[in-house]
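In: Sharing a model that was predicted from the sequence below.
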Amino acid sequence: MISDPDLSNPDSLPDPDPSGGGLFGDAAPSAAPAPYRVLARAYRPVRFGELIGQDAMVRILRRAFELNRVAHGFMLTGVRGTGKTTTARIIARALNCIGPDGRGGPTADPCGVCANCVAILADRHPDVLEMDAASHTGVDDIREIIEVTRYRPIQARMKVFIIDEVHMLSRNAFNALLKTLEEPPAQVTFIFATTELRKVPVTVLSRCQRFDLRRVSQRELAAHFAAIAARERARLSADALAIIARAADGSVRDGLSLLDQAISLSGAAPSGPGGETAAEIDAAMVADMLGLADRGLVFDLFEAVMRGRADLALALSETAHQRGADPGLVLSDLLELLHTVSRLKAVPALREGSELPEAERVRCGALAERLGMAVLGRAWQMLLKGIAEIEQAPNRQDAADMILIRLCHVHDLPTPGELVRRLTQAGSAAPSAAAAPDPGRSAPDPESAAFPAEPAEGVRRLSGGPGAPSAQAALQTALQVAQAASFDPAPSLRSWREVVAHVASRREPTLHGHLRHCVHPVRFAPPVIELRCEPEAPRDLTQRLGAILLEATGTRWTIAISRQPGEPTLAEQSGEVEAKSRTAAEAHPLVQAILLAFPGARIGALRDTRLDEYGLLPETVADERQAVQGDFTPLGAEPPGPGEFTFEPDDLPENDR
């Protein structure tokens, strides 16, 4: 019979069961599983050779370590996820690595097994200090760092301070850091990382070696993600990897986060070596995960829109919506595809490169062959405006459908040059006739993506290019007048306007502004001037003006203040001339036809080569003509005078520039 143990005597207690049971017969607690590390952390580069897409920076740093010319301060800048903090940690390990035998020096290839390398990799080295400037922005935080720099390293060869998001530091914090950063102790290295380089003071930038980490190309990202997926025993199709690389937008970390999410889509979890490989993840699954439309569907939608097939375009849009694709992202995909087609249209040599996948290169090249640049440009403007409209619409899908319907008719709209040519040929015909389709132009074939070429003759003539002899004559006249005036060495002070212009030539901007906007000339009889000043005019205006006139002419002028109303100021006179010119422009039949044919168009700035820098006619002409008449004649007609109005680029609607 087994007697009960004596609880008062610890030595009489039985030994634990070696089979693993608890002291009281219950099961032994199992070890907790190790927490999962996301791919962005598990595959963080630990050597320069593992960094992707930053070949120039790696080459410079390697050479610097070989020549023992390592700087005491580094500024790493670039978009998120390109490896700024990772590079800083690699530099810290390279500076402090002592090799497996403990006798090594600074090297571009740290061993990874010495005490310093292991501690830095584990983020627990006492001499490598990381600080997030987003949460430590004050001058006191920088003072603590400066105080630490006074002491020698505890364990390593160099003290390394890594300050992330350094642009978040306050101005006083930057100023406190300047002296130490310029002349740091020999055992101290500063490494800064930022995504907003423009917010860093130039005084800090000048004390650091700057490295710009560029966005990683989609091809490099796709290859990198394929290698990681293979190590994780996950199968992703090439199209799926391409979608992830495109969505990463040059950021390795963002792409790895998406890859981590995509691997979870497979039916079976990835197993270890020798286990069963998970099911393949295709492009459709990744597109659904990201809320994107299938790439092939985007191509089909783009072709339907360019062919004018509104029924097919709306059906494809509904299909994408049913799959869960966001309407705004669908239009963004169309915008990206439109950009690619436009690039291939503008630079045909890009079709031979390997930047794009083969399927996209072939389809985009075919679209570039059949689409005109005018159609592509107008579609770009309409999509840009449409994406902004979606954000304000109560129903995003309805807004997307309306935008697609407008895009389907983009090739039916006449180009600005085409419209101007029709209006010119028709003379002062009714606007409705000018906007009607050209009878000689056949209706677009719904099965053809070949669109009309861009007739630019009318645009060239509007802008004063070839085919606009009247504009060229006006330009030559203006140049001759300007050249003749430039050779007059003596100031001409025969009128109040010439006096004000002389003040401007003396580089007196404040006085010139007051004379132009606040002074009403009452009488001008050299050397006597009577003025009425507005209340905001400075008290010493007459003294300053008299001194300038005395110096210019050698004669003392009498400048008196009058209570008479006087003439309007030069600014008011210029406003009157501009108002009359705009009224004349708006009343012209050709301008009215253009405004009615293009809803939303407006008249921009009007330029008349006869006007001087104050927007007024020359005074000799102004005395003969009491009113300013606008000169608007049909293109090709003889100009009524030496100058004519010309249109600015914003005269045409935003979608047709």
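Out: On my side now, so go ahead. Residues are numbered from 1 along each chain as shown.
In: okay, CA-based contacts and neighbour counts for the rest of this
Out: Will do.
In: where do the strands sit along the chain?
Out: 73-77, 128-132, 159-164, 188-194, 209-212, 235-236, 280-281, 519-525, 528-533, 558-561, 607-608, 645-646 (DSSP state E).
In: quick check, distance from the last one to the centre of its chain.
Out: Taking C-alpha atoms, centre = their mean, to the nearest Å, one finds the center of strand 645-646 at 33 Å from the center of the full chain.
In: I'd like to know which elements that strand is packed against.
Out: Packing partners of strand 645-646 (3 or more C-alpha pairs under 8 Å, 6 or more residues apart in numbering; DSSP states H and E): strand 607-608.
In: again with the fourth one
Out: Using 3+ C-alpha pairs under 8 Å, 6+ apart, the elements in contact with strand 188-194 are strand 73-77, helix 84-96, strand 159-164.
In: Alongside the first one, take a look at this:
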Amino acid sequence: MEHFIVSARKYRPKNFQDVVGQQAITNTLENAIKNNHLAQALLFTGPRGVGKTSCARILAKKINQQDAENSEEEDFAFNIFELDAASNNSVDDIRSLTDQVRIPPQTGKYKVYIIDEVHMLSQAAFNAFLKTLEEPPAHAIFILATTEKHKIIPTILSRCQIFDFKRIGVLDAKNYLKKISEKEDITAEDDALHIIAQKADGAMRDALSIFDRVVSFSGKNLTREAVTENLNVLDYDTYFGMTDLLLDNKIPDVLNAFNTVLSKGFEGHHFINGLASHFRDLLVAKDKATLDLLEVGDSAKKKYLTQATRASIPFLLQAIQKANDCDLNYRASKNQRLLVELSIMQIASITFDGEKKKSANYIIPATFFQALSPRKKKNTTIIAAEPKEIATPTATVPKTEIQKVVEKPAIKKPILKNVGRLNTQPGKYSLKGFNQQKEVKKTVVEENFEQHPKTTFTEEKLQELWKAYVALLNTKGERSMASIVGTDIPTLGSDFKITFTVPNKLMEDQFKKGRPGLMKFLRENLNNYGISIAVQLNEAVEKKFAYTPQEKYNKLKEKNPLLEKLRQAFELDL
């Protein structure tokens, strides 16, 4: 069995051209060697796995190759000394090092000392090293490497030429993994390599380790699905689907999708962070000038551009703010799942009734979804309610009546132009915008339904659906309109003309505003598009309403005669 060498060792850079993502530093070091401008003490600092130790070894080899013969074949291993400061951090270790520095090299021009993890040296060891570092022999060069520059004392920093290594970009890491895949005869999808590069978080060594792990899992064919399954990361398709549900205001589906994410073993904190990053990427995709900031594969970039057209900038800004607030409060919350659920419900409510003013923490009422949830069949109208009675101003309607399903044949509905929100430039509170809204409402009412069916129906059927509509308004929370519609029982005349009586002018105006919704409900459920509703004003009916305490008491006494006996027994006054 052939000995396996991990990719991080097998493909460790052997010259400056092989170093990924540190072009500025490698060019500086090469020019310093050529021009003999190399400092005698250098400090390489930066995150883990970005090439600090590799660059130090390459530099140590290049320094002596400059003047030697057959330089390409000579590695000058006897001139390079590596010290791990994590395990050799005492004063005695540094004193031993300074004693060795005095001895000149046997071959080559320089002796190079690489001290890795230099921040682990003790305070006494740093002080013992100061003098040697400040005035080293001409043949000695020190290269210090650390991930935590802030732990090194200032007197050491002031004696070094500092090189700050940066995190390796996602695209640079992906391209390097692609080259390795070709060398190893591995077929890898572009998105699969991109996910590995993202998971590495700027560390090339981590990217190579993850690459080896995924290859062991899936063999010679790396797919996006295999990578996400093996690394247990949330695929961006999850966030695309979640964002579609949020834009469609589907709170029940959003909560179910979040529950699915939790059932796969992901934390809510991980999910909300990923969702915020997804919103950020959508915001970046809105403008061509910032499109380069979108560090994703080509296929994913097309999806981002498509979804970015649906999501408005105000929605994305508010969604990012809410997701960020959830992230900040997550650790301190005692019910973390509820915190995330509230946040995504608030995000799903941002675009609901966009023209209305809402509070910052507005959530769509549950009654809205209770009324819509049973509407599953395309040509079937279902009104959902609990099997209990709902009180209306004039009658009590059992909800079992409301649950009836009225089947009707497929009807090609008329196309109503300019209905709904106005996509016009004038403000919604301007006079011009107000007039345009009035014109739109007028066109809706005057729509021609001559080609649509006009099925006959009885007055009893009409009154049954009328009560059902009152109950529906109550479930939606529109109690004012429900009380107006329930003040009288409609009558059916010739040519499907419905007559309805109201007691005062105010109720007449309010009824006319809600009449289009009532007509649509009756037309669809009765399968008759020739219906018209005429409203009559009869101020005499208003006498039915009680205003004074005595009138109110008389009304109650009519409903329950025992009330008078109770008043007399306790000698109560009105």
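Out: In hand now; what should we look at? Quick caveat, the model's predicted, so the values are computed rather than measured.
In: Kindly provide the TM-score of these chains.
Out: The TM-score (TM-score structural alignment, normalised by the length of the second structure) is 0.57; 370 aligned residues with a C-alpha RMSD of 3.6 Å.
In: So for the first structure, which residue is the most central one in space?
Out: In the first structure, the centroid-proximal residue (C-alpha atoms, centre = their mean) is residue 79; its distance is 12.5 Å.
In: Need the counterpart of it in the second structure.
Out: Taking TM-score structural alignment for the superposition, residue 79 of the first structure sits opposite residue 47 in the second structure.
In: what residues are up against that match?
Out: The neighbourhood of residue 47 of the second structure, defined by C-alpha atoms under 8 Å, 6 or more residues apart in numbering, consists of 147, 165, 166, 167, 203.
In: From these, pick the one nearest residue 359 of the second structure.
Out: Nearest to residue 359 of the second structure out of the contacts of residue 47 of the second structure is residue 167 (C-alpha to C-alpha; 41.4 Å).
In: Next one: the equivalent of the closest one over in the first structure from residue 353 of the first structure, what distance?
Out: Counting by TM-score structural alignment, residue 167 of the second structure corresponds to residue 215 in the first structure. In this view, residue 215 of the first structure and residue 353 of the first structure are 19 Å apart by C-alpha to C-alpha, to the nearest Å.
In: Make JSON lines out of the helices and strands packed on strand 188-194 of the first structure and add mean neighbour count and distance to residue 315 of the first structure.
Out: Output for these, formatted as JSON lines (neighbours: other C-alpha atoms under 10 Å; distance: least, C-alpha to C-alpha, whole Å):
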{"stretch": "strand 73-77", "mean neighbour count": "23", "distance to residue 315 of the first structure": "45"}
{"stretch": "helix 84-96", "mean neighbour count": "24", "distance to residue 315 of the first structure": "45"}
{"stretch": "strand 159-164", "mean neighbour count": "24", "distance to residue 315 of the first structure": "49"}
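In: among the ones you listed, which is nearest residue 149 of the first structure?
Out: Distances from residue 149 of the first structure to each of these were compared by C-alpha to C-alpha, and the smallest falls on strand 159-164, at 7.6 Å.
In: Residue 285 of the second structure - how many residues pack around it?
Out: Using other C-alpha atoms under 10 Å, residue 285 of the second structure is surrounded by 23 other residues.
In: hang on, it packs against residue 305?
Out: Yes - counting by C-alpha atoms under 8 Å, residue 285 of the second structure sits close enough to residue 305 to count as a contact (5.8 Å).
In: and the helix or strand residue 481 of the second structure falls within, which stretch of the first structure?
Out: Residue 481 of the second structure is part of helix 479-485, with elements assigned from DSSP states H and E. Against the first structure, there is no aligned range for helix 479-485 of the second structure (TM-score structural alignment).
In: Report the buried residues of that helix.
Out: Within helix 479-485 of the second structure, the residues scored as buried using 16 or more other C-alpha atoms under 10 Å are 479, 481, 482, 483, 484, 485.
In: Please name the residues that touch the last one.
Out: Spelled out, it's residue 485 of the second structure. Listed by C-alpha under 8 Å, 6+ apart, the contact partners of residue 485 of the second structure are 470, 511.
In: I'd like the distance between it and residue 513 of the second structure.
Out: Using C-alpha to C-alpha, one obtains 12 Å as the distance from residue 485 of the second structure to residue 513 of the second structure.
In: shared neighbours of the two, anything?
Out: Jointly contacting residue 485 of the second structure and residue 513 under the rule C-alpha under 8 Å, 6+ apart is no residue at all.
In: any chance you could map the helices in the stretch 101-250 of the first structure?
Out: Across the stretch 101-250 of the first structure, reading from the start of the chain, the helices by DSSP state H, counting those that start in this stretch fall at 115-121, 139-148, 171-182, 202-205, 218-231, 238-248.
In: any chance of those in a markdown table, plus distance to residue 425 of the first structure?
Out: What follows is the helices of the stretch 101-250 of the first structure, written out as a markdown table (distance: least, C-alpha to C-alpha, whole Å):
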| stretch | distance to residue 425 of the first structure |
| --- | --- |
| helix 115-121 | 77 |
| helix 139-148 | 73 |
| helix 171-182 | 65 |
| helix 202-205 | 60 |
| helix 218-231 | 51 |
| helix 238-248 | 49 |
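In: Any idea which of the ones you listed gets closest to residue 548 of the first structure?
Out: When the helices of the stretch 101-250 of the first structure are compared for distance to residue 548 of the first structure using C-alpha to C-alpha, the nearest one is helix 202-205, at 41.0 Å.
In: How about residues contacting that closest one?
Out: With contact meaning C-alpha under 8 Å, 6+ apart, helix 202-205 of the first structure is reached by 75, 174, 178, 181.
In: how about the biggest helix by length in the second structure, which residues of the first structure does it hit?
Out: The helix spanning the most residues in the second structure, taking DSSP state H as the definition, is helix 505-526. Applying TM-score structural alignment, one finds that helix 505-526 of the second structure aligns to no residue range of the first structure.
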